[in-house]
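> Pasting the sequence and the predicted model now:
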Amino acid sequence: MRIIIVGFGNLGRGICRAFIGKADFFKKAYGLIPKVVAVADECGAAVDENGLDLPRLLKTAESHGTVAKYPGGRRGKLALDLIEEVSADLVFELTPTNIKTGEPGLTHIKRAMQSGKHVITSNKGPLVVAFKELDSMARKQGVEFRYSASVGGAVPVIGLAKKLLCGNEILEIRGVLNGTTNYILSRMSAEGVPQEMIIQEAQELGLAEKDPTLDIDGIDTACKITILANSVLGIDAKLSDVKVTGIRRVTPDATRLAQEAGQTIKLVGTARRDLLEVSPKLVPQGHPLAVSGTLNAVTFKLDLAGEISITGFGAGPKETSSSLLGDLIDVHRTLGG
């Protein structure tokens, strides 16, 4: 399968490392031979119709900060040009999230679909801004569209819901979907440390952004709830439909009182057909959603199966590569590979 990668930060590099390390496995298990023929970052692009040398590409990007320094690379070459000009089967759209406009990922995805290329993305922005439009466009153009990595990182939330639980009606989805806030709340509960101190330490460890607003104020979780509402529940939801309360007002005293009552405080996103909400909730200790550290967890309430929960790591290039590769194999199988 001929592949274009748009965005070559941690995720783009992570997927290439996975291609290198698991090449034999893909071929033996699935008959799949991924061939990366073009990569674009914010500075330029690297193209080789015969397939890029991935170890060399990674070394170039890490040494020079751009793939444009790869032999024959093109500084200033736009991702949109690559999508239109390079012969490929599938585009990985892995650029940073923009929840206001969805750009530039939204245009990248549309252009890929219009040119007959399948799309896999981790980018929440286009999905929050224009999910129904993109889903409809994929069907109209006859291309596959996958986005498992946009929710839960390595946790196969969307795949579980849409495939393995398809005999059930999903009545409700509740989840701890942001590793940063879960790390902060876990530390507050265990140590009674003020939130501001933990945030600073999380930033130093790389677990929180320099501006952690989207995490702490619940916006990141709200984006994921919006995606789940659209993709799993079939609701035409917008981010503005989600009632959001973050964790800024949660204090060490609150976590202590919760603990004394056999509870723990978690930032929980909830999606039902009559409710979209993100807010701190009391969760009983021992409940599947009472995960600690940077773990994510999701519980599905089902008409036949009752409740089913899944837990795992929700962030990191290696972990997210798991979902990206799962989507690639799913597309390969769907196409008859």
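All right, it came through fine. Residues are numbered from 1 along each chain as shown.

> hey, let's count contacts and neighbours off CA atoms from now on
Will do.

> which residues of this protein fall in helices?
10-21, 23-30, 54-64, 79-85, 105-114, 124-141, 157-159, 179-191, 195-204, 213-216, 219-231, 252-260, 317-334 (DSSP state H).

> So for residue 296, which of those helices sits nearest?
Nearest to residue 296, of all the helices of the chain, is helix 179-191, at 6.3 Å by C-alpha to C-alpha.

> Only the buried residues of the closest one, if you could.
Using 16 or more other C-alpha atoms under 10 Å as the test for burial, helix 179-191 gives 179-189.

> Of the residues you listed, which is the nearest to residue 149?
Using C-alpha to C-alpha, the buried residues of helix 179-191 come closest to residue 149 at residue 179, 14.2 Å.

> Not counting residues beside it along the chain, what's closest to the closest one?
residue 294 (4.0 Å; C-alpha to C-alpha, 6 or more residues apart in numbering).

> One more: residue 292?
Using C-alpha to C-alpha, 6+ apart, the nearest residue to residue 292 is residue 186, at 5.5 Å.

> residues near residue 85, how many?
10 (other C-alpha atoms under 10 Å).

> Below is structure B, check it against A:
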Amino acid sequence: MIRMAIFGFGTVGKGVAEVLLKKERLLKNLIGDFKVVAIADSKSSLYGDFDLREAIEYKIKHGRLPRDERARDLFDIESFDLLIEATPTNVFDGEPGLGYIREALKRGINVVTSNKGPLVVAFKELNDLAEKKGVHLGYEATVGGAMPVIKLVKKDLAGNQIIKILGILNGTCNYILSRMESEKIGYDQIILEAQQLGIAEADPSYDVEGIDAAAKLVIIANSLLGLDAKFEDVRITGIKNITPEAFDVALKKGYTIRLIAEADEDGKLEVAPRLVKLTNPLAVYGTLNALLIKADLAKELFVIGRGAGKYETASAIISDIIDIYAR
């Protein structure tokens, strides 16, 4: 029996719980019996023998969980084998997720996370700690949502040296730029409508200033290029100064504009708006993410997928869980 804990019970955490219920029979065939024995959000928790479906309904109705113990307390209250860490991202100090992941690994608990912050702040430390303790740290969900990146390269491109990665790593920015291109309307109107649709956050700065894409780039570069990069190593330019007029000029020459993240084996790390040929596979539209991977043997590989969303992120988390426990 795999005993699971979920820390962070917002959109992503609830999404994972819903998928665990929906796919229960399939998952048990793949990994054996499992049970969620602890869940926690920022101010409340639930642990022991409880019904996961009822816990989801309680959180939706009351905005919290029934008990007052905090996530950190659950390490000493409940025994579990796997921590699903889905707390909000903080790229500057990684907390509170960094503390939870570090504590779990120290105790010999496997971890799967969607939280970019801890990996941006302490990538090498956490991976070294997992190796030392003989446990797994899965983080596919931190970089591309449903778009497979980490395992694709580590497994299917094993033996390749990755030379460069180039791509679109933020769906909100891509949505804004796509609409600006096609409808010739300004940033302020698009961001307001994107917020109303739930595509952009109430405070969209993490997205539009390039912070989210830069965080993902650091994780990808460290994982696939073997760098030891930090967030401050990335040169970042956001999209707030892009205008419909810029698209008029670009389109006349056969180009569009996209927020491109790039890293190479020499340590280049940059996120910035760039001209992209309309015939380039990176000229994707809407909230899609896309990544071009250049390798010494396989040459060029292009991946496209939905980079955010409750079930898209849950897809990557479930994939990591299966990867750890597949029989």
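Arrived safely, thanks for sending. Only a predicted model underlies this, so the values are computations on that prediction, with no experimental measurement involved.

> any idea what the residue nearest to residue 292 of the first structure aligns with in the second structure?
Alignment of residue 186 of the first structure against the second structure is given by TM-score structural alignment, with residue 178 as its counterpart.

> Relative to residue 304 of the second structure, how far out is that match?
16 Å (C-alpha to C-alpha, to the nearest Å).

> same deal with residue 71 of the second structure?
35 Å.

> mind checking what the residue nearest to residue 179 of the first structure lines up with in the second structure?
Looks like residue 294 of the first structure aligns to residue 287 there (TM-score structural alignment).

> For residue 117 of the second structure, see how far away that match is.
22 Å.

> do residue 29 of the second structure as well
33 Å.

> more crowded one of the two?
Taking neighbours as other C-alpha under 10 Å, residue 29 of the second structure and residue 117 compare with residue 117 leading, 27 against 11.

> pretty sure that one is touching residue 94, no?
Yes. Here residue 117 of the second structure reaches residue 94: they are 4.2 Å apart, a contact under C-alpha atoms under 8 Å.

> Quick check, central residue of the second structure?
residue 142 (2.4 Å; C-alpha atoms, centre = their mean).

> Hmm, that one is touching residue 112, no?
No. Using C-alpha under 8 Å, residue 142 of the second structure is not in contact with residue 112, being 9.8 Å away.

> Now for residue 279 of the second structure, how many residues are close by?
With other C-alpha under 10 Å as criterion, residue 279 of the second structure counts 11.

> quick one: it and residue 165 of the second structure, what's the gap?
19 Å.

> again with residue 133 of the second structure
31 Å.

> more crowded one of these two?
Per other C-alpha under 10 Å, whichever of residue 133 of the second structure and residue 165 has more neighbours is residue 165, with 24 against 15.

> you'd agree residue 244 of the first structure is up against residue 223?
No. Contact between residue 244 of the first structure and residue 223 fails when scored by C-alpha under 8 Å: they sit 10.4 Å apart.

> Who has more neighbours out of those two?
A direct count of neighbours by other C-alpha under 10 Å for residue 244 of the first structure and residue 223 places residue 223 higher, at 27 against 18.

> How about the contacts made by the counterpart of the more buried one in the second structure?
Following TM-score structural alignment, the counterpart assigned to residue 223 of the first structure within the second structure is residue 215. Taking C-alpha atoms under 8 Å, 6 or more residues apart in numbering, we find residue 215 of the second structure in contact with 91, 116-117, 120, 231.

> Go again with 7 Å.
Neighbour list for residue 215 of the second structure: 91, 116, 120, 231 [criterion: C-alpha atoms under 7 Å, 6 or more residues apart in numbering].

> try residue 277 of the first structure
242-244, 269-271.

> State the pair within these that is farthest apart.
244 and 271 (12.1 Å).

> Need the contact partners of stretch 149-158 of the second structure.
residue 140.

> do that again at 10 Å, thanks
Contacts to stretch 149-158 of the second structure, defined as C-alpha atoms under 10 Å, 6 or more residues apart in numbering, come from residues 138-144, 159-162, 219-220, 223-224, 290-291, 293, 295, 297-298, 301, 303-304, 316, 319-320, 323.

> Look up how far residue 42 of the first structure lies from the most far-flung residue of the first structure relative to its centre.
Distance from the centre of the first structure peaks at residue 260, with 34.9 Å (C-alpha atoms, centre = their mean). Distance, residue 260 of the first structure to residue 42 of the first structure, by C-alpha to C-alpha: 50 Å.
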